[in-house]
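> for reference, the sequence and a predicted model appear below.
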Amino acid sequence: MLSVLHLYENHFYGTIPSSLFTMPSLSDLDLSVNDLNGSINFPNSSTPSMLEYLYLGQNHFEGKIIEPISKLINLTELDLSFLNTSHPVDLSLFAPLKSLSVLYLSGNPISPASLDTSLDIPTNLESLLLQDCGIIEFPNILKNLEKLELITLSYNRIKGKIPEWLWNLPRLTTVFLKNNSLNGFEGPVDVLVNSSVKELNLEQNCFEGEIPILPLSISVLSTQYNRFTGSIPLSICNCRSLTDLLLGYNNLTGPVPQCFSNLTFVTLRKNNLEGSIPDAFYLSSSLRSLDVGHNLLTGELPRSLLNFSSLEFLVVDHNKIKDKFPFWLKALPNLQVLILSSNKFYGSISPHDQGPLGFPELRLFEISNNNFSGSLPPRYFVNWKASSLMMNEDGGLSMEQALVLNSYATIGFSGNRIEGQIPESIGLLKELIALNLSNNAFTGHIPLSFSNLSNLESLDLSSNQLSGTIPSGLGTLSFLVYINMSHNQLKGEIPQGTQITGQPKSSFEGNAGLCGLPLQETCFGTNAPPTQQPKEEEGEEEEVLNWKGVVVGYGPGVLLGLAIAHVIASYKPEWLVKIVGPNKRRSR
């Protein structure tokens, strides 16, 4: 006899056959993510439905479908999220479902009256998802849910303070309140101390004042994009279970605590933190992501970062750090993102042996606006590669990284004093999407190997001392949306291709010897030398950089910055990246 029927993510349309609800042995029915419509009708039957798991989310039902569903008294899990119905959901209609433990209602309007504490609701609820439901006040009905473990109220319009009673729910472990208008906590500063909460997301609200004292059970905390002030509480160091701490985009001051060695993800970006990054990271550390960009930090990069063999993401941009280029970081086998821009770094960025740079897994390399000097050897970009990141069944990365890390390959060297020729080996980076070498002292010709960068979308070589002609192969790069070669010593005809002739003339100004569109100077009748033709690479076997480009937006000189900003904003643990919603089943 059929007990499980999963037909989700197909293209079924029309109404649901009423006979499905009376099949004697069917206990698990999943019709979510289809194009079903109409209403739900149950045939007259003296035998109650045996359905325990019913998933109807992301369809196009019409009318009031909840009242008939409330007759399925054996339900334990019910997904009605994103139904596209205009009728507000009345939570009291679920009262007959005494065994219901999981209820997904995200994406539906909720009747405000049904959120009142005096109304009945299944008291066995363990997970309740009310994301994007147009809720404007904190639902007092939650007071009755003594077994509640997970509550999602993100993407609503809730104002005011989080009620003190929420933290008294004995089994509550996961709270998502992202993107509301909440501004504080009811109760004393230690209101959270005795809570059982382990994961707390307060992102994108209006919280002010100091970060409250956290419960010792906390494992994940995100307060990003708020107005918290004061220093990072030292009590955080007592939270031995804490792994993910995201406090970015607030107004925090004071030093960076010295107890982050036990954490996995740390984001302190865009605050007003002072002092140096603590040199107190121990060998057993599991840190994978450290972002302290846009603060007031000084000193050098702590050498104890070498103890983080799992470190993948290091961002310290827009501080006052003064140090030489950290070649020693190449000992970290998993480092994929290194952003040092807008600090006081100085000295050569070339290895002492003048060989390849030596960061085999690096995907995003941004060192702009420092005081780096020296030249790049011909083999500088040899041996760069990237391992592929596999997607898991929930759509997140198996390494708990944001999808963006599999989508960008960018290099930014602008605003330094780097000289010499641009290495031909840059042509090995076959899936590079953004390259900015502007405002340096590069000389010589533009490498012919640029023609191999078939995925390149943004190229900025402006304000250098480059000479010769522009390789004609650049005119064949079909994804090249932005190019800037202004203020060099280039000559000859600008390659004529759709992507180049569509650029503004300012992209080629400041080169007295250049002619052709988009400049007004014509090459007709002149003795301008022909543009260089690409030739086959010989010698070394190419090392392919297996990166994948994704367009996020364009404009003069901004693609690299957008890519970096998007990487920083998106690199989060999987629990923050995914939207808890339909078809996210509990194990059973």
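Received it, and whenever you're ready, just let me know what you need.
> please count neighbours and contacts with C-alpha atoms only from this point.
Noted.
> could you look up the SS state of residue 568?
Using DSSP: H, G, I helix; E, B strand; the rest coil, the structure places residue 568 in helix.
> ignore what I typed, I meant residue 36.
The three-state label for residue 36, taken from three-state DSSP, comes out as strand.
> and the helices in the stretch 1-150 of the chain?
For the stretch 1-150 of the chain, the helices defined by DSSP state H, counting those that start in this stretch cover 66-69.
> oops, could you answer that again for the chain instead?
Along the chain, counting by DSSP state H, helices occupy 66-69, 498-501, 559-570, 574-577.
> mind putting these into a markdown table with mean neighbour count and distance to residue 301?
Formatted as a markdown table, the helices of the chain follow (neighbours: other CA atoms under 10 Å; distance: least, CA to CA, whole Å):
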| stretch | mean neighbour count | distance to residue 301 |
| --- | --- | --- |
| helix 66-69 | 16 | 58 |
| helix 498-501 | 18 | 41 |
| helix 559-570 | 19 | 19 |
| helix 574-577 | 17 | 28 |
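> closest to residue 316 out of these?
With CA to CA as the measure, helix 559-570 is the member of those nearest residue 316 (11.1 Å).
> measure residue 141 to residue 125 for me?
To residue 125, residue 141 is 12 Å away according to CA to CA, to the nearest Å.
> who has more neighbours out of the two?
Counting neighbours by other CA atoms under 10 Å for residue 141 and for residue 125 shows that residue 125 has the greater number, 24 against 16.
> alongside the first one, take a look at this:
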Amino acid sequence: MVDSSWLLLPLLLLLLQTLSSQAALVAGGGGGSGIWIGAGAGTTPQNAPTPASPNFSREITALQAWKSAITDDPFGYMATWVGPDVCSYRGIFCAQPPGMFPESLVVAAIDLNRASLQGTLVKELSLLTDLSILHLNSNRFSGTVPNTFKDLINLSELDLSNNQLSGPFPSVTLLIPRLIYLDLRYNHFSGPISPELFTKGLDAIFLNNNLFDGQIPDNLGNSLASVITLANNKFTGELPPSLGYMGPSLKEILLLNNQLTGCIPEGVGFLTEMQVLDVSYNSLTGHLPDSISCLDEIEVLNLAHNQLSGFVPDIVCTLKSLVNLTVSFNFFSGFSQECSRLFFHAGFDFSGNCIPGKNMQRPPPECIGVPGSLNCMRTPSARPPMCGPMDQKGGFVDGSYVLGPMISSP
């Protein structure tokens, strides 16, 4: 199962190892040993030369301007940000860019995760044009993301999570040309999100635990991301039908704890490589689409705390990779024998429904007049849907729902 928390430290170390292989410095005049400059330790390795890149003065300007905007530094990071050797600053990582002399180092990564720094992000940070990674998780930065961040032309990972940033969705992040990882979790951003978010080449999109609202843009299906987390916001409206036409790269999508309504799109079965789907704690209605049976790689399927109804069918409970199926606190009226077997092989929580003869169900009066019972009415198929390619819309053939192009008989 894909870990939605994304282990940032291993990613950082992997990139730093790559960068350090480019930053091999000749030590002691003849022979040579590779030395990584900085490593966030606040000390410079012995015999390491002072950086002398064309952007050296700009890097000093950027970091010193940022230092002046830090109002609280409980762990003493800024105490090491003294003098011209920026590669010795704690949390700063330098590397030799391709095609330059070994003595020419640039600031390639900043990792200040869990530093508990208080302050703001300054516009001068855009002067760090060689920066590839900016990780600021778990600090106390407030204010907004400077518009000058669009000039960070080499930035690939931006982690601003768990801070106190606010304002509308920072659209400037979508102007960073090489960005593939965007993490804005646990801040105070509000308002709608930009449709352009799903047209960029982002591989990871983390927006959960903010105050975003409005509808999820209709072009959600254009995203090429492998992980999308929009949970714990205030999104309203229906799930975009384009959800079912996302690329095979999608492994995990978390939409829980919003205010979403309407049906689960039939096209969700197109997401044949998805491992985690969580739409719990919304107001989704109607029956489950048969196409869910095409989710062969699904491990976690959480539909809890909605207004879904009908039967939980065999085709859902026989998914081969299923580890956890949660349908609690809906209005389901029954489930099949196959679902019963999940008690012994996977987590299966069906409490708080309207299933006769089962414990921990709703009181009978609550099961009269199921909310949205006339919406998303689907006639159960006599056989499972045929799971086909994702490039075209499906349809019904001989009473079965066909995902992908319908193939006519010769």
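Perfect, thanks for sending it. Computed from a predicted structure; not experimentally measured.
> so after superposing, what's the score?
The TM-score (TM-score structural alignment, normalised by the length of structure 2) is 0.64; 299 aligned residues with a CA RMSD of 3.5 Å.
> among the helices of structure 1, which comes closest to residue 293 of structure 1?
The closest of these to residue 293 of structure 1 is helix 559-570. By CA to CA, the value is 9.5 Å.
> residues in structure 2 aligned with that closest one?
With TM-score structural alignment applied, helix 559-570 of structure 1 matches no range in structure 2.
> now for that helix, which elements pack on it?
Helix 559-570 of structure 1 is packed against strand 410-412, strand 434-436, with contacts defined by 3 or more CA pairs under 8 Å, 6 or more residues apart in numbering; DSSP states H and E.
> most packed of those strands?
Highest mean neighbour count of these: strand 434-436, a mean of 25 (counted as mean count of other CA atoms under 10 Å).
> so where is it in structure 2?
The aligned range for strand 434-436 of structure 1 in structure 2 is empty, by TM-score structural alignment.
> what sits against residue 295 of structure 1?
269, 270, 271, 272, 273, 274, 318, 319 (CA atoms under 8 Å, 6 or more residues apart in numbering).
> mind running it again at 10 Å?
Neighbouring residues of residue 295 of structure 1 by CA atoms under 10 Å, 6 or more residues apart in numbering: 252-253, 268-275, 316-320.
> same question for residue 73 of structure 1.
Residues near residue 73 of structure 1 by CA under 10 Å, 6+ apart: 48, 49, 50, 51, 52, 94, 95, 96, 97, 98, 99, 100.
> 6 Å - rerun?
residue 97 (CA atoms under 6 Å, 6 or more residues apart in numbering).
> how close does the aligned partner of it in structure 2 get to residue 61 of structure 2?
Structural alignment (TM-score structural alignment) places residue 73 of structure 1 against residue 49 in structure 2. Note on residue 49 of structure 2: its distance to residue 61 of structure 2, by CA to CA, is 20 Å.
> try residue 316 of structure 2
58 Å.
> and these two? Which one has more around it.
When residue 316 of structure 2 and residue 61 are compared for neighbours, residue 316 comes out ahead with 23 against 16, by other CA under 10 Å.
> look up the closest residue to the more buried one, ignoring the ones flanking it.
In space, and not counting its chain neighbours, residue 316 of structure 2 is closest to residue 293: 5.3 Å by CA to CA, 6 or more residues apart in numbering.
> thought that neighbour was touching residue 315?
Yes - between residue 293 of structure 2 and residue 315 there is a contact under CA atoms under 6 Å: 5.1 Å.
> just to revisit the earlier point, I'd like the helices of structure 1 as JSON lines, with distance to residue 356 of structure 1 appended.
Below are the helices of structure 1 laid out as JSON lines (distance: least, CA to CA, whole Å):
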{"stretch": "helix 66-69", "distance to residue 356 of structure 1": "64"}
{"stretch": "helix 498-501", "distance to residue 356 of structure 1": "31"}
{"stretch": "helix 559-570", "distance to residue 356 of structure 1": "23"}
{"stretch": "helix 574-577", "distance to residue 356 of structure 1": "33"}
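> of all those helices, which one is nearest residue 257 of structure 1?
Among the helices of structure 1, helix 559-570 comes nearest to residue 257 of structure 1, with 21.5 Å by CA to CA.
> quick check: the counterpart of residue 323 of structure 1 in structure 2 vs residue 338 of structure 2, distance?
Taking TM-score structural alignment, residue 323 of structure 1 has residue 310 as its aligned residue in structure 2. Remark: distance between residue 310 of structure 2 and residue 338 of structure 2 (CA to CA) = 16 Å.
> the closest residue to residue 37 of structure 2 other than its chain neighbours and residue 170 of structure 2, how far apart?
Nearest residue to residue 37 of structure 2, sequence neighbours excluded (CA to CA, 6+ apart): residue 94, at 5.5 Å. For residue 94 of structure 2, the distance to residue 170 of structure 2 (CA to CA) stands at 27 Å.
> show me what contacts the closest residue to residue 77 of structure 2 other than its chain neighbours?
Excluding its sequence neighbours, the residue lying closest to residue 77 of structure 2 (CA to CA, 6+ apart) is residue 90, at 5.9 Å. Residues in contact with residue 90 of structure 2 (CA under 6 Å, 6+ apart) are 40, 41, 42, 77.
> run a quick neighbour tally on the second one.
Burial measure for residue 41 of structure 2: 17 neighbouring residues, criterion other CA under 10 Å.
> likewise residue 112 of structure 2?
19.
> re the thing from before, closest to residue 244 of structure 1 out of the contacts of residue 295 of structure 1?
Nearest member of the contacts of residue 295 of structure 1 to residue 244 of structure 1, counting by CA to CA, is residue 268, at 11.4 Å.
> for residue 569 of structure 1, which of the helices and strands packed on helix 559-570 of structure 1 is the nearest?
Nearest of these to residue 569 of structure 1, taken as CA to CA: strand 410-412 at 15.7 Å.
> which elements pack onto the closest one?
Contacts defined by 3 or more CA pairs under 6 Å, 6 or more residues apart in numbering; DSSP states H and E place strand 410-412 of structure 1 against strand 364-366, strand 434-436.
> repeat that for 10 Å
strand 337-339, strand 364-366, strand 434-436, helix 559-570 (3 or more CA pairs under 10 Å, 6 or more residues apart in numbering; DSSP states H and E).
> between these, which one is nearest to residue 202 of structure 1?
Among these, the nearest to residue 202 of structure 1 by CA to CA is helix 559-570 (15.7 Å).
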